[in-house]
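In: based on what follows, work out the 3D shape:
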Amino acid sequence: MAKSRATLGIDLHVEPTGPRVRRGLTDALREAVRTGRLTPGTRLPSSRALAADLGIARNTVADAYADLVAEGWLTARQGSGTRVAAGVPSTASGPWGSAAAPPTGTAPQPRPRSRPAYDLLPGVPDLSSFPRTEWLKAARRALVAAPNEAFDYGDPRGRVELRTALAGYLARARGVRADPGRILVCAGISHGLQILGAMLRARGASTVAVESYGLDVHWRLLADAGLRTVPLPFDERGTDPRQLTDQAAVLLTPAHQFPMGGTLHRDRRAAVVDWARRTGGLIVEDDYDGEFRYDRQPVGALQGLDPDHVVYAGTTSKSLAPGLRLAWLVLPPGLVKEAARAKGGKDMCGALDQLTLAEFLTSGAYDRHVRAARLRYRRRRDALVAELARRAPQVHATGISAGLHVVLRLPPGTEQATLRAASWQDLALHGLHRYRHPDATFEPLDALVVGYGTPPDHAWSGALEALCTVLPESDEPEATGPALTGPELNGPESAASEPSGP
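Out: Sure thing, here's the model as predicted:
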């Protein structure tokens, strides 16, 4: 009985043409190698498997393989099978091949840029420090304990094991009031904003208030949902909620404002909650950098003041790695069903990663990892502040008591020149201007937003040297735009006076 095609192992798409099967197969394989569809090192199916797949004699395939081995297109070794030879001529070495023209009507695509020598972009942790060993242990334990139904289409809110673990952790570490039934797992904060945007638009909302400085990707996601974003004023006490009126919602980063780095003043926290209660508006709290604090008492989540009017959004993107694509929304009770419908009828996040994170949280491995990361990032921040004080005293570092980035105030008119100098040094940097809402009305500031989480430990000293090299030399900058003074913005000493919770 012929072997079932379901058992053949390696799939290979070739179409022998012409009256002679052996020659047609040889030509088809040669063309697949020449055009780069079969790359050097690719293992080919056994002659028996390919013959069964194509419905031809095994000897025909063996002879075709032998011909191509003799011509140098393939290699055959005992025990390692038949593979595409290394260094064969190919028309696929460029976007369409070095000898082939691009398809008619297709514009040539630029080659991807190589990574910069030094990366000080904000928002990404040190990926080399991902706890691979502990994560693997947690994954094994989670996989062994997983019920069979975990591999089925799941609850759109996410796995109950993760929601339960998150409810306990967030209550303990961030002062969040939640139960597992009010938590919705999503694939990153951006996915969470897509869900909330769709939900708000379905309710007839048209406007969402945002901070004057923030992430343009978040504003675009809200705009894609049909919502207009309106920036709120900003001063030394953070975002000013006094201009909140009839907006459907407000998006805030109260624990560690991105990118300015301050903590929303307690009076402002109370004021924004009062607005939500009076108008029925929704507060979306992005707990940016909530775990990473260095010189201050922990600032509790805004959600703890009024769980019925605040959506708390958290993520593993900074504490573990953005590639996990795991985040969560803690929702007011009345929004859970709407948010689950907006997410879709089934869970869209990988069940095994959810189960692993649940095990990581409940075993204490997550707390240990965060503590170790906090110490590592604090050492980097201390080195950055000390080096700036020694080599660039004219540059003021602010927002340094928490998070994975600092804001460096520059002399007026020097931001763009500094960014050009950074590009010459192969140093990836962002200026503050890219985070300013286009409708903000106050005078722009010249500053850099410097992330110190991304470089691995061995590259940190080189990145710091490159940064100091490009900073401008000048006298004290004039005070323009919103003042960057007051608690949390002047450094560790003043930050300690901030309130410890909601």
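In: only C-alpha atoms from now on, for both contacts and neighbour counts.
Out: Will do.
In: find the centremost residue of this protein, please.
Out: Centroid check for the chain by CA atoms, centre = their mean gives Pro322 as the closest residue, at 3.7 Å.
In: structure for this one too, so we can compare:
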Amino acid sequence: MADTQTNLAWETLLDLSTTRPGPLHHQLAEAIRTAIRGGRLPLGSALPPSRVLATDLGVSRWTVTEAYGQLATEGFLAGKTGSATRVSWSPEPDERRAVVHSHPGHADPRRHLPVRYDFSQCTPDFRAFPRRKWVEAIRTAAETAPFDRLGYAQPGGEPRLRGILADHLNRRRGTNIDPALMTVFTGAKAAMGALARALYAEGHRLLAIEDPGSNGMWEPARAAGLELVPLPVDERGIVAEALAEHPGVRAVCIGPAHQVVNGAELAPERRSWLLEWASRVDGLVIEDDYDSEFSYDRPALPAMQGTDPRRVALIGSMSRTMTPTVNVGWAVVPGRWLTALRPEPWTAPTAPALNQLALAHFIESGSYDRHLRTSRQRFRTRRDALVAALEQALPGARVSGQQAGLHMLLELPPGASATRVMAAALRHEIELCDLNLLRMAGDPDTTRLMVGYGNLADAQVTAGVAALVELIREAGGEG
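Out: Below is the predicted model of the structure:
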């Protein structure tokens, strides 16, 4: 039974009018029994004291105590002196069901197996979420926010958060952000969706993207009606010059700080080429500032938005650094795009006002900078341990893309294919990212495997690599 004081059952609807005729305590017992069997009263939830429920239902206290006693006899409820009466039966005999992972990039979002080792690419470090500091920030926001800030969030986002975010990004990422041109969303994907709709409304029908690249950017662009034009990537980022082969394209989405698959930084000459191209065709560069916070061996290059804010729209979020629970992302656009980005401001998918105000306090207090610094140190140590374990377990294996971000690419030994490794991972309760999900056209013969470590516990690195090597051998790899 759940060890909790939360009275989950207090506000559950108990409709006595739908029960069979008979004594009132039998009707009440049937209503509670139906709610338990239907899952509306989950295992371990506390029922209200008999006096309270009697008052709420307009019945005698005796009616409630008799109903409770009958259900306790049947095994539906349990109680002891001095403690609440709680639900002791569940329609699901196994309450320890594994959480189904459904974020993009995972091997199989339908899987129900528990995960022993999480090598997925897109998962942040849930264990390291700064719970205490975040609770303090929420409490401060709730206690100090004017009453009129406790309603729906303001169109475009809370001005205080936009100002603080702009200062933070201008300081850390070399951006040139006017807070008035920033719009707060519920994550980067929502921001991309709004910007893609704005592009479509302004007459764009094509969007060039990195291939392989971020399906988190592709999906909202497709949903907005844009046709995706794939451009190749190499160790210097997107091959920008390939845009010359697509004269109808006037918008491109890229990850210049950290290419989402191979981890490359966009080469300076390609940055310059893209900005010149955008000026020449009256186009827009959409900069996905993915993983720029996690650069280990050298500082990340400044954001392109700071070089030409008239031609670059910047998208970012807190999902990797603070986990998706904070639910804040943003888009910064050139002034001429702002009206198209916010056609109906009150319906924009902006984050809850309290979360925005809490995040503003969290950043302003210095807690966010300290959290980032600690996170980088932890991830650098974990990355080094993972690389060392892979080199020891697979001598001669080639690892690339580990300079930044929370994943790396592993070249599989001769005879192994990533497709067979992925299939084996499902059977052995290991979470991996299917690289083919990040390609416009899949490659069943790929020999590269994406290995993430964002949500891999430090103590699991050695054992996790050993399990991964067994998968590779099972898939036919030499090692």
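In: which position in structure 2 aligns with the residue nearest to the centre of structure 1?
Out: Pro322 of structure 1 maps onto Pro324 in structure 2, with residues paired by TM-score structural alignment.
In: residues contacting that match?
Out: By CA atoms under 8 Å, 6 or more residues apart in numbering, Pro324 of structure 2 lies in contact with Gly187, Met318.
In: how does it look with 10 Å?
Out: Contact analysis of Pro324 of structure 2 by CA atoms under 10 Å, 6 or more residues apart in numbering lists Thr123, Pro124, Phe126, Thr186, Gly187, Ser317, Met318.
In: try Ala67 of structure 2
Out: Residues counted as contacts of Ala67 of structure 2 (CA under 10 Å, 6+ apart) are 24-33, 50, 61, 73.
In: any of those buried? List them.
Out: With burial judged by 16 or more other CA atoms under 10 Å, the buried subset of these is Leu24, His25, His26, Gln27, Leu28, Ala29, Glu30, Ala31, Ile32, Arg33, Ser50, Arg61.
In: map the second one onto structure 1.
Out: When the structures are aligned by TM-score structural alignment, the residue of structure 1 matched to His25 of structure 2 is Arg22.
In: element containing its match?
Out: Secondary structure assignment for Arg22 of structure 1, by DSSP states H and E: helix 21-34.
In: where along the stretch 251-400 of structure 2 do the strands fall?
Out: For the stretch 251-400 of structure 2, the strands defined by DSSP state E, counting those that start in this stretch cover 251-254, 284-288, 312-317, 329-332, 399-400.
In: ranges for the helices of the stretch 101-250 of structure 1?
Out: Remark: helices assigned in the stretch 101-250 of structure 1 by DSSP state H, counting those that start in this stretch are 132-145, 160-174, 189-202, 216-224.
In: likewise for the stretch 351-500 of structure 1?
Out: Going by DSSP H, counting those that start in this stretch, the stretch 351-500 of structure 1 shows helices at 351-362, 365-391, 415-424, 457-470, 492-495.
In: could you dump these into TSV and include mean neighbour count and distance to Leu329 of structure 1?
Out: Formatted as TSV, these follow (neighbours: other CA atoms under 10 Å; distance: least, CA to CA, whole Å):
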stretch	mean neighbour count	distance to Leu329 of structure 1
helix 351-362	22	14
helix 365-391	17	19
helix 415-424	17	36
helix 457-470	16	33
helix 492-495	17	28
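In: can you add distance to Gly290 of structure 1 and give those back as JSON lines?
Out: Output for the helices of the stretch 351-500 of structure 1, formatted as JSON lines (distance: least, CA to CA, whole Å):
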{"stretch": "helix 351-362", "distance to Gly290 of structure 1": "16"}
{"stretch": "helix 365-391", "distance to Gly290 of structure 1": "11"}
{"stretch": "helix 415-424", "distance to Gly290 of structure 1": "29"}
{"stretch": "helix 457-470", "distance to Gly290 of structure 1": "22"}
{"stretch": "helix 492-495", "distance to Gly290 of structure 1": "15"}
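In: got a list of what Asn355 of structure 2 touches?
Out: Counting by CA under 10 Å, 6+ apart, Asn355 of structure 2 touches 134, 137-138, 141-142, 153, 158, 161, 325-328, 361.
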